[in-house]
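**Q** Just to be clear, the model below is a prediction. Sequence and coordinates:
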Amino acid sequence: MDMNHYTRLLSQLVNIDCGTQTPQGVATVASRLCALWQEAGWFTRTVELDDACGPGLLVTNRHEAAHYDVLLIGHMDTVFPPGTVAQRPMSEDETRIYGPGVSDMKAGLLNIFFALNNLTKTDNERLSIAVAMNPDEEVGSPWSQQWLSELASRARVVLVCEAARADGSLVKARKGVATWEIHFSGVAAHAGNEPEKGRSAITALAHTVLAVNQLASPDAGTTVNVGIISGGDAPNIVAAHASATVDIRFWENSDYERVKEALFTLCSKPGYNGVALSAHCLAHKPAMTPGKATGALMHHIEQAGERCGVPITWQAVGGGSDANLTAALGIPTVDGLGPVGGGFHSPDEYLEKASVAPRIALLGEIISRLPCSEDIVENTNN
């Protein structure tokens, strides 16, 4: 493994401002990845999803395929605003590489590239392989969800290459995540001359936030967090409008339904002082819960780890990913197959150098030992 070559390629991906709300930056990442895969002889297709986001990128080893033996998923967007790369471009020390999105998840994208290009010619010809890279995972994949779901419905297994946890663990389960926005419509008035004629949307918001907080269920692991609020036009105007954005995390999809219904009930009635409320869902990913078929995939991965000398441990984590989407379709899905990293979504984000080569080898071993559809049909007939 030429780590210097890997690092050069990684810098070309990390040193681009490509937050979800920076479509041109995401498009630049897609263009560089597309060129890399094409040079290696793979089929590529850029997928336009929505004007609000960058493009998706599909890579396959066959020009047209009705099914995939394996679908690998990764995202090209980050959470960071424009200007972040200028402030802290990719850097490294003896053991770690730092930078915006270095582990979440530019290194994961690069590991997919190296693992698949290390496959033998026989395995490449035997397996039908697809790689889907989307531009909007960090906001819940609202524009790519349908595209990813369609691809996953044609795949036998899905491997999501988000970073392994800081202790090296892979991810077997993830909380579901949903983002809701609540709007408050009040009545404006002069705050000094005739405040009694107004109905403050901001005051109604404050009362509602307290009620929304009560929807959490700590015993069930369900969290409800009002993370963004906004409203009003000026200090001397009773606020006619306000909004609150709510993050919901849950282990049980049934508990999410409880919270959702409670939000609808809360917003179906006038708020404080008669302010009108309305709520709508911005994004939703169901909880990722491993079933029997996923258990078999996990065992396959554990065996691959033994052959590669990579200890395999598992975690259930609170953050959502595109693995939530594919697992909800009943497709065996495992996550965390990228290299080891930490500090996600922060200035301290890092990648462990020593994990890169072993995790590329592990991913390649997992894929190379997968049976193809023809093998399964033959075994069934026998």
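**A** Yep, that arrived. Numbers count the residues shown, from 1 in each chain.

**Q** alpha carbons only for contacts and neighbour counts from here, please
**A** OK.

**Q** list the buried ones in the helix or strand hosting Val26?
**A** Secondary structure from DSSP states H and E places Val26 in helix 23-39. Residues Pro23, Gln24, Gly25, Val26, Ala27, Thr28, Val29, Ala30, Leu33, Cys34, Trp37 are the ones in helix 23-39 that count as buried (16 or more other CA atoms under 10 Å).

**Q** in the next helix or strand after that helix, what's buried?
**A** Remark: after helix 23-39, the chain's next helix or strand is strand 43-47, criterion DSSP H and E. By neighbour count on 16+ other CA under 10 Å, the buried set for strand 43-47 is Phe43, Thr44, Val47.

**Q** Pasting the second one now:
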Amino acid sequence: MVNGDQHRTGPKKKAPARRKKTAPPSGDTEMVQLLTADGERVSHPDYDIDLSDDDYRNLYRDMTIVRRLDSEGTALQRQGQLGIWASLLGQEAAQIGSGRALAPQDMVFPTYREHGVLWTRGIDPIMPFGLFRGVDLGGWDSRKYKFQMYTIVIGAQALHATGYAMGVTMDGKVGGDDGEAVIAYFGDGASSQGDVNESFVWASVYNAPVVFFCQNNQYAISEPVIRQAKAPLYKRADGFGFPGVRVDGNDVLATYAVTKAAVDNAREGNGPAFIEAFTYRMGAHTTTDDPTRYRDSGEVEEWKTRDPIARLRTFLKNEGLADGDFFDGIDAEADKHALDLRERVIAMPDPQPSAIFDHVYAEGSTLVDSERAEFNTYHASFEGSDH
């Protein structure tokens, strides 16, 4: 399968400077936005970027392919090929924008929904499907890709990320061209967990180079964010002594700009930051959830008008950066990726029962070896039996 970085090869042409309007007053003047819901490019006094034409097109490609792969995940679960699937539908801009803002040496600590960020790190999209199919633990080489394992325990990855970032500082890997930063992803629901708030304390006190990236998709499963926070989530950073910012999480350009500024700052040794990406979970929390029980269709329809892919598509068309052939080509490429993914997921072999004993210890264990032998003897006793 073609990975997410192959389209990055070749020389990049710098786009000519485009005329941008200053963002007009809106209902949320605290939120950073560079691309309105209508696809209009606006500027921001603190965060702004100038990308090449290819960069704009590649961001659209990233989001379109990731959405198509995600929809295939949902379809596979509905057809009994996966035990469960956690969709990112609606959050493509937050994940692609932030993922593309990272440097190769930066380390990512995800939840279980960061399929878009995973794509930006060049990991084969099939990797998490083993986890959701139940045939493996979703393992990949976290050191190679600078992307840790999916985390099911809500908020635990924030502490893991903070500890890792503290180690980065202690190893002297901050500042300079080869400085490292860490980013931890979590949702609005996880922001209420003790682990997340404890990680804020440690990160602040130790000036750790970590960016806390909260995808506020408005619901912690069935609970709206207003039930757990009466003030914008990003303001919590003030109480811990580091900066916080709210960004339009459906604006891939703003998300890229804000994340890049935060990780660059952390990499230079200036400490942590909190980013609240204000977005919306268009689908269910997972395929075991029924969102119609706790939110009305009018709310969903309103958020559809802020679709992250549609607004970038409008921008590309209005700026003359893409035409119908380009969009058709991207759709066809996305379908090809999805078909390849489907075939490989269905072909995944079931693991041997004794595989549960593999990889428990890096260098083996006498106790585990004896347990494996006992298990194999017990399992073999059923051979030839109808039970």
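**A** Right, received. Where do you want to start? Because the structure is predicted, anything quoted here is derived from the model rather than measured.

**Q** TM between them?
**A** After superposition, the two chains reach a TM-score of 0.21 (TM-score structural alignment, normalised by the length of the first structure), with 157 aligned residues with a CA RMSD of 7.9 Å.

**Q** rewinding a little: if we take the buried residues of helix 23-39 of the first structure, which one ends up nearest to Leu57 of the first structure?
**A** Ala30 (6.4 Å; CA to CA).

**Q** was I right about that closest one contacting Leu57?
**A** Yes - Ala30 of the first structure lies in contact with Leu57 (CA atoms under 8 Å); the separation is 6.4 Å.

**Q** Can you check which residues contact both of those two?
**A** Taking CA atoms under 8 Å, 6 or more residues apart in numbering as the criterion, Ala30 of the first structure and Leu57 both touch Thr46.

**Q** And Ala380 of the second structure, how far from Leu367 of the second structure?
**A** Ala380 of the second structure is 20 Å from Leu367 of the second structure, where distance means CA to CA, to the nearest Å.

**Q** And for the closest residue to Val252 of the second structure other than its chain neighbours, the neighbour number?
**A** Spatial nearest neighbour of Val252 of the second structure, excluding adjacent residues (CA to CA, 6 or more residues apart in numbering): Ala93 at 4.3 Å. By the measure other CA atoms under 10 Å, the count of residues near Ala93 of the second structure is 29.

**Q** tell me which element Ala93 of the second structure is part of?
**A** Secondary structure (DSSP H and E) places Ala93 of the second structure in helix 92-100.

**Q** Then Arg249 of the first structure?
**A** With DSSP H and E as criterion, Arg249 of the first structure is part of strand 241-250.

**Q** Can you spell out which helices and strands pack onto the longest helix belonging to the second structure?
**A** The residue-count maximum for a helix in the second structure (DSSP state H) belongs to helix 53-78. If you count contacts as 3 or more CA pairs under 8 Å, 6 or more residues apart in numbering; DSSP states H and E, helix 53-78 of the second structure packs onto helix 92-100, helix 115-120, helix 308-318, helix 324-346.

**Q** okay, those, which one's buried deepest?
**A** helix 92-100 (a mean of 28; mean count of other CA atoms under 10 Å).

**Q** how far off helix 308-318 does that helix point, in degrees?
**A** Orientation check (axes from the mean of the first three to the mean of the last three CA atoms, to 10 degrees): helix 92-100 of the second structure against helix 308-318 gives 80 degrees.

**Q** What's the first helix or strand after helix 92-100 of the second structure?
**A** strand 107-109.

**Q** coming back round to it: what angle sits between the longest helix of the second structure and helix 324-346?
**A** Interaxial angle of helix 53-78 of the second structure relative to helix 324-346 (the same axes, to 10 degrees): 40 degrees.

**Q** count of neighbours near Ser43 of the second structure?
**A** Ser43 of the second structure has 19 neighbours, counted by other CA under 10 Å.

**Q** ditto for Gly298 of the second structure
**A** 9.

**Q** From Ala332 of the second structure, how far off is it?
**A** Distance of Gly298 of the second structure to Ala332 of the second structure, computed by CA to CA: 31 Å.

**Q** which residues in the second structure form helices?
**A** 53-78, 92-100, 115-120, 127-133, 142-145, 156-170, 194-205, 236-240, 252-267, 297-304, 308-318, 324-346, 366-380.

**Q** swap in the stretch 251-382 of the first structure?
**A** 253-267, 292-308, 322-328, 356-368, 373-381 (DSSP state H, counting those that start in this stretch).

**Q** before we move on, back to that, need the helices and strands packed on helix 53-78 of the second structure in TSV with distance to Ala184 of the second structure, can you?
**A** Formatted as TSV, these follow (distance: least, CA to CA, whole Å):
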stretch	distance to Ala184 of the second structure
helix 92-100	11
helix 115-120	11
helix 308-318	22
helix 324-346	27
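
**Q** wait, which of the ones you listed is closest to Arg61 of the second structure?
**A** helix 324-346 (6.2 Å).

**Q** what packs against that closest one?
**A** helix 53-78.
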